[in-house]
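Peer 1: Sequence first, then the predicted structure:
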Amino acid sequence: MRVALFATCFNDTMWPNTPKATVLLLERLGVDVEFPVEQTCCGQMFTNTGYAEEAIPGVRKFVDVFADYDAVVAPSGSCVGSVRHQHPGIADRAGDPGLRRAVDEMTPRVYELSEFLVDKLGVTDVGAYFPHRVTYHPTCHSLRMLRVADKPLQLLRNVKGIDLVELPAADQCCGFGGTFAMKNADVSVAMGGDKVTHVKETKAEVLVASDNSCLAHIGGLMSRERSGVRTMHLAEILASTDKELA
């Protein structure tokens, strides 16, 4: 199986440890991962703000770069959600039947990390070790758009040494929503404040999620309150082993 990493542009720019952890984890599980250097943005930032025409070149680039792979894995429910749910509409808007066919062939092979591990590899215990108190926030796109359900929790429950505690009102949005946080800042901060309150109720050391954008929003609010809670991407915890602590 030929597997490609779709790092996503915001991870590549701001949180490179997440795609690095994804590769480390997959290679530990025996997956040979390739990184196509021509990859770029999925186009979500254009589509979400009403610039659908500007997203067309990004969709063309995506299907061109990843066409030859059996699976494309991304550590972002948000970006995978964009590929699956927005790319078909963008292809239609382009008026190019060939592009639409390419998108339809591509999207079933694009996986969010927990989906790939549980559904494609059939693995829930990845051999991770993380001796900390952790709570999990299911991001909106992974929960509602991709419907990953409890796959991230299945993986976290099998991490050795972890103290995994349930997050109250976990299914409530953190308030980030990309440009929503800028256009509706007061509402966004209020929603994020509610999420921070629930995180602190768990007395967790670490908040984990599968999208760094949401973690940045919640983490920023927590840092301003000096909560002492740090944020980590799911890939980083799953990539951790006891060998690193020896």
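Peer 2: Cool, the structure landed.
Peer 1: drop to CA atoms for contacts and neighbour counts, all remaining ones
Peer 2: Noted.
Peer 1: in this structure, which residue is closest to the centre?
Peer 2: Residue closest to the mean C-alpha point of the chain, counted by CA atoms, centre = their mean, is Ser76 at 1.9 Å.
Peer 1: so that residue touches Glu112, yeah?
Peer 2: Yes - counting by CA atoms under 8 Å, a contact exists between Ser76 and Glu112, whose distance comes to 6.1 Å.
Peer 1: so who does Glu166 touch?
Peer 2: Thr135, Tyr136, Thr202 (CA atoms under 8 Å, 6 or more residues apart in numbering).
Peer 1: buried sites along the longest helix belonging to the chain?
Peer 2: The single longest helix within the chain, with elements called by DSSP state H, is helix 185-201. Burial within helix 185-201, assessed by neighbour count using 16 or more other CA atoms under 10 Å, is assigned to Ser188, Val189, Met191, Gly192, Gly193, Asp194, Lys195, Val196, His198, Val199, Lys200.
Peer 1: Comparison target, given below:
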Amino acid sequence: MPAETAPAETKPAPKARPARPPRVGLFATCLVDLMRPSVGFAAVKLLEDAGCTVEVPSQTCCGQPAFNSGDRATARALAEQTIREFARFDYVVAPSGSCAGQIKRHFPELFADDPNWAPKAHALAAKTHELVSFLTDVMFVSQVDATFEGKVTYHDSCAGLRELGVRAQPRKLLASVDGLELVEMAETDVCCGFGGTFAVKYGEISDAIVDKKAQNIVASGAPTLLAGDLGCLMNMAGKLQREGREVKVRHVAEVLAGMTDEPPIGER
């Protein structure tokens, strides 16, 4: 009898983009709007390059500061406004793991006891994504058309990493940037000490945490620090500059979009 042959290996079907251009509502975030609009413009470019149509509807805060401070009434009011404005989009995308995490993980919690709003909160949460993870995991972007000369190190912000699983995605796209070399710092996944209202309530503890983070950034030898949350970036940039360090600080979207004409965060 002829020898049995092993069954042919079944290859997974190739991933495909959505059949039509997805309509994306950009949740720009308060800090981007007020402190670093260039991040919002970079996010729009990346999304449009990926084949999305992008709109920026009327919006305010995601409500995270109120939520973390125990002011659930204000958090709910802000969440209701966000749900109403973004319900019409295919996806909601934020250049911030922190704000995306608030919508995706905590909006349903806010309305758990409300039969009217709970379905709306869950529907919005299901289509909300952090920017870089949306590009890689939903739009299947594997490379970008950008150039950045030199070494960078990357900080994994707490909310993006722990609430949304954002870690490999930015590194995947950074690997496609011409001229860029990623150098991992020690304890890249350890908190920078910002934590929104945490830094206000526990200033001494926050400073001790960011001090250790700054040491790891400098020890990496990379002249540029990247991350995906502007709050974390501003906190780390402030510490580095107060210590007289020469490390430049940027949002990862600016580098991926090839939009680095603006001075680094906190510099004139």
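Peer 2: Thanks, I have the structure now. Not measured: the values here are computed from a predicted model.
Peer 1: Can you calculate the TM-score here?
Peer 2: The TM-score (TM-score structural alignment, normalised by the length of the first structure) is 0.94; 239 aligned residues with a CA RMSD of 1.3 Å.
Peer 1: rewinding a little: distance from the longest helix of the first structure to the second structure after superposition?
Peer 2: Compared with the second structure after fitting, helix 185-201 of the first structure deviates on average by 0.6 Å (mean CA distance after the TM-score superposition for the first structure).
Peer 1: In the second structure, which residues correspond to that helix?
Peer 2: Residue correspondence for helix 185-201 of the first structure in the second structure, counting by TM-score structural alignment: residues 203-219.
Peer 1: With stretch 134-142 of the first structure instead?
Peer 2: Going by TM-score structural alignment, stretch 134-142 of the first structure sits over residues 152-160 in the second structure.
Peer 1: Not counting that stretch itself, show me its contacts.
Peer 2: For stretch 152-160 of the second structure, the external contacting residues (CA under 8 Å, 6+ apart) are 96-98, 101, 130, 166-167, 180-185, 188-192, 217, 220, 222-229, 232.
Peer 1: List buried residues within the residues you listed.
Peer 2: Using 16+ other CA under 10 Å as the burial test, these include 96-98, 101, 130, 166-167, 180-185, 188, 191-192, 217, 220, 222-229, 232 as buried.
Peer 1: Which of those residues fall in helices?
Peer 2: Among those, the members falling in helices (DSSP H) are Gly97, Ser98, Gly101, Ile217, Cys232.
Peer 1: Return the residues in contact with Ala43 of the second structure.
Peer 2: Pro95, Leu131, Ala253, Glu254, Ala257.
Peer 1: Revised request: answer the last question for Val159 of the first structure.
Peer 2: By CA under 8 Å, 6+ apart, the contact list for Val159 of the first structure reads Asp125, Val126, Gly127, Ala128, Tyr129, Phe130, Leu238.
Peer 1: From His132 of the first structure, how far off is it?
Peer 2: Distance of Val159 of the first structure to His132 of the first structure, computed by CA to CA, to the nearest Å: 10 Å.
Peer 1: go on, Gly177 of the first structure?
Peer 2: With distances taken as CA to CA, Gly177 of the first structure is found 28 Å from His132 of the first structure.
Peer 1: which of the two has more neighbours?
Peer 2: The neighbour count for Gly177 of the first structure versus His132, taken as other CA atoms under 10 Å, is higher for Gly177 (19 against 14).
Peer 1: buried sites along the longest strand along the second structure?
Peer 2: Taking DSSP state E as the assignment, the strand of the second structure that covers the most residues is strand 147-154. Within strand 147-154 of the second structure, the residues that qualify as buried are Thr147, Phe148, Lys151, Val152, Thr153, Tyr154, counting by 16+ other CA under 10 Å.
Peer 1: and the fifth one, how far is that from Cys52 of the second structure?
Peer 2: Translated: Thr153 of the second structure. Here the distance between Thr153 of the second structure and Cys52 of the second structure works out to 29 Å (CA to CA).
Peer 1: what do you get for the last one?
Peer 2: Between Tyr154 of the second structure and Cys52 of the second structure the distance is 27 Å, computed by CA to CA.
Peer 1: before we move on, what about Val249 of the second structure?
Peer 2: Looking at Val249 of the second structure against Cys52 of the second structure, where the rule is CA to CA, the gap reads 28 Å.
Peer 1: And these two? Which one has more around it.
Peer 2: Val249 (24 against 20).
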